[in-house]
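*Asks:* Based on what follows, work out the 3D shape:
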Amino acid sequence: MPPGPRLTLLIIPEEGGRTYEYKIPRVLVWVAALSGVALLVVLVMGLHAMLESKELARRVEHLQRDKDILVEEVQRVDQLEVILNGLQASNAQLRRITAEAVGLSDSESLTRSPRVGEQLISVVDRLRYGRLRTVPTLTPVRATTPDYEGEVLVYRPPAGSLVRATAAGRVVATSMAPDGDHHLRLDHGNGLFTEYAGLSMSTIEDGQYVQKGQPLGLSHPWLGVRFTLIEDGQQRRPEIGELWL
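*Replies:* Reported below is the predicted structural model:
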């Protein structure tokens, strides 16, 4: 590009003929170049704005969809709340019916049925306040008919049968006799304990909390599984089909 305020543009035909020469001011060239760059920038910005507009429209659509889903969930929560209130009312009625079935009521003294005639505060408390998971209502060994040895239930299942917790509680004692007989003691609260003996192995440790029906170990090959129910320091006779088991 020669120095000077103008640029020379030559147009020469290939097959000869007249040659055209144009003198173009350099400022005009710069203006044209800047205009082209500005036009390109405007096009890029317009394209970017169009893409952003489409993205915003897509986000608005998703937000509207999420809003509709949220409204449906709120309606479901309201329906579940109504159902829950109904279940709570039914639960309270069921507790009253259960208490009446075992001869208990708010106005009566907290006593056992006439068959035993002793106080049963812990069981009444569990029935009234819904802590039924801590009431021993499961048999420690399934599909086995027990025998009584005094106040102790004795099960004689096949060797290696699963022994489970009759109620939720905390393991407060574990021991093992020389013949491999494992002894376990669970605290269910309010002075209620259960003891398990005749296990060839134990799967729990002292201080561990167990849930109702949780495996405690396996039955001994020749020793029967012995289950003892203790309340307020005294052994109770678990009655199958009654409140216990």
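
*Asks:* going forward, measure contacts and count neighbours with C-alpha atoms only.
*Replies:* Fine.

*Asks:* The residue nearest the centre of the chain and residue 131, how far apart?
*Replies:* The centre of the chain sits closest to residue 211, judged by Cα atoms, centre = their mean, with a distance of 15.4 Å. Separation of residue 211 from residue 131 (Cα to Cα, to the nearest Å): 12 Å.

*Asks:* How about residue 72?
*Replies:* Residue 72 sits 34 Å away from residue 131, going by Cα to Cα.

*Asks:* try residue 179
*Replies:* 37 Å.

*Asks:* out of the two, which sits in the busier spot?
*Replies:* For residue 179 versus residue 131, neighbours defined as other Cα atoms under 10 Å are more numerous around residue 131 (12 against 9).

*Asks:* Neighbours of the nearest residue to the more buried one once chain neighbours are set aside, how many?
*Replies:* Using Cα to Cα, 6 or more residues apart in numbering and skipping the chain neighbours, the partner closest in space to residue 131 is residue 125 (8.0 Å). Residue 125 has 14 neighbours, counted by other Cα under 10 Å.

*Asks:* In a helix, residue 125, correct?
*Replies:* Yes - residue state for residue 125 (DSSP: H, G, I helix; E, B strand; the rest coil) corresponds to a helix.

*Asks:* structure for this one too, so we can compare:
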Amino acid sequence: MFKRSDITFIIVPEKGRKTFEFKTSTTLVWLLGLCCVAVLGILPLGISAYLDKHGLTQKIVQLEQDKALLLEQVGQIEQLEEMLVRLTRGNDQLRAILGTPEALDEAAAQPHGETPYISFVQRLRWGHVHTVPTLWPLRGPVIRPFSEERPSVVIAAAAGSLVQASAAGQVLQVGYDADLGYVVTLDHGNGLLTQYGYNARLLVDVGDYVLKGQSIALLDEGRGSRRPGLHYAVQEDGRFRDPSRYRLWM
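*Replies:* Here you go, the predicted model:
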């Protein structure tokens, strides 16, 4: 058997106060010492692990931010690519419409029936693009194309969508029609008119001058089997034209 070995600790206060002493076994002292050594050895490892975890967390946050920024930049690039495609298409359409100056002068000299878009062409030639309805009134697919029987297009969009003026001009007519709902007609000068129907509310009055892209109405919710969509028509010198022929960009 092991002989018990004790250690006595004596505490001597200052100024002659009563001393304190207590005994404990040597084994317990050794165990306490080993525990202290173990704690002192493990503590740095724990601190290091905590710092590593904190660093990894910061890296994860930074990576998430970088990912979000990258996605935003990718979205911007896609928008720029889409814009470039539209501009390229518009440039090609302008070239096809305008052609050479000689061809344009020849077209202008032809009878009215053979030059259906001469007002449009002349405006573009002289830089009056703001009065040409090249802007689509709202973003959406055409669900009813232009035809001789129905000389307008219907552009699908959500109810309450803002309808924009496709070109600068003066408000010629506003009112309610039994078939088209609230309608607004814009006069762009020299016999060029645009008409916007199937609206729930009009934002302009007769005589107002509107800019290209200015909001002029709010689209209605549709009636019966008709889904929400804008009635959009273009007239040139009293004749209805296909609005898509004027469109150069969204």
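
*Asks:* Where does residue 141 of structure 1 sit: helix, strand or coil?
*Replies:* coil.

*Asks:* my bad, residue 144 of structure 1
*Replies:* Look at residue 144 of structure 1: counting by three-state DSSP, its state is coil.

*Asks:* Would you confirm that it contacts residue 153?
*Replies:* No - the pair residue 144 of structure 1 / residue 153 is not scored as a contact, 11.3 Å apart, by Cα atoms under 8 Å.

*Asks:* Pick out whichever of the two has more residues nearby.
*Replies:* Remark: of residue 144 of structure 1 and residue 153, residue 153 carries more neighbours, 23 against 13, as counted by other Cα under 10 Å.

*Asks:* Tell me where structure 2 has helices.
*Replies:* Counting by DSSP state H, the segments of structure 2 that form helices are 26-98, 101-108, 118-125.

*Asks:* Single out the most deeply packed of those helices.
*Replies:* Ranked by mean neighbour count, the helices of structure 2 are led by helix 118-125 with a mean of 18 (mean count of other Cα atoms under 10 Å).

*Asks:* next one: it to chain centre, how far?
*Replies:* Mean-position distance between helix 118-125 of structure 2 and its chain equals 33 Å (Cα atoms, centre = their mean, to the nearest Å).

*Asks:* do the same with stretch 81-93 of structure 1
*Replies:* How far stretch 81-93 of structure 1 lies from its chain's middle: 22 Å, per Cα atoms, centre = their mean.

*Asks:* quick one: it aligns where in structure 2?
*Replies:* Under TM-score structural alignment, there is no match for stretch 81-93 of structure 1 anywhere in structure 2.

*Asks:* Now do the strands in structure 1.
*Replies:* 6-11, 20-25, 147-149, 152-155, 162-164, 169-176, 182-189, 192-202, 209-210, 215-219, 225-231, 234-236 (DSSP state E).

*Asks:* Show me what the third one is packed against.
*Replies:* What it means is strand 147-149 of structure 1. With contacts taken as 3 or more Cα pairs under 8 Å, 6 or more residues apart in numbering; DSSP states H and E, strand 147-149 of structure 1 sits against strand 152-155.

*Asks:* need the strands of structure 1 in a markdown table with distance to residue 41 of structure 1, can you?
*Replies:* Converted to a markdown table, the strands of structure 1 look like this (distance: least, Cα to Cα, whole Å):
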| stretch | distance to residue 41 of structure 1 |
| --- | --- |
| strand 6-11 | 26 |
| strand 20-25 | 25 |
| strand 147-149 | 94 |
| strand 152-155 | 89 |
| strand 162-164 | 77 |
| strand 169-176 | 75 |
| strand 182-189 | 78 |
| strand 192-202 | 78 |
| strand 209-210 | 71 |
| strand 215-219 | 74 |
| strand 225-231 | 87 |
| strand 234-236 | 92 |
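
*Asks:* and of those, who's closest to residue 139 of structure 1?
*Replies:* With Cα to Cα, the closest approach to residue 139 of structure 1 among the strands of structure 1 belongs to strand 162-164: 7.8 Å.

*Asks:* Quick one: average offset of the closest one versus structure 2, please.
*Replies:* With mean Cα distance after the TM-score superposition for structure 1, strand 162-164 of structure 1 departs from structure 2 by a mean of 0.7 Å once superposed.

*Asks:* helices and strands around that strand, which ones?
*Replies:* On a contact count with 3+ Cα pairs under 8 Å, 6+ apart, strand 162-164 of structure 1 meets strand 215-219.

*Asks:* now the angle between strand 192-202 and the strand it packs on, please.
*Replies:* Comparing the axes of strand 215-219 of structure 1 and strand 192-202 via axes from the mean of the first three to the mean of the last three Cα atoms, to 10 degrees yields an angle of 60 degrees.

*Asks:* what's the average distance of strand 215-219 of structure 1 to structure 2?
*Replies:* Superposing on structure 2 and averaging over aligned pairs (mean Cα distance after the TM-score superposition for structure 1), strand 215-219 of structure 1 comes out at 0.6 Å.

*Asks:* could you check the angle strand 182-189 makes with that strand?
*Replies:* 150 degrees.

*Asks:* follow-up on the earlier one: tabulate the helices of structure 2 in a markdown table, adding columns for distance to residue 204 of structure 2.
*Replies:* Conversion of the helices of structure 2 to a markdown table gives the following (distance: least, Cα to Cα, whole Å):
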| stretch | distance to residue 204 of structure 2 |
| --- | --- |
| helix 26-98 | 29 |
| helix 101-108 | 35 |
| helix 118-125 | 25 |
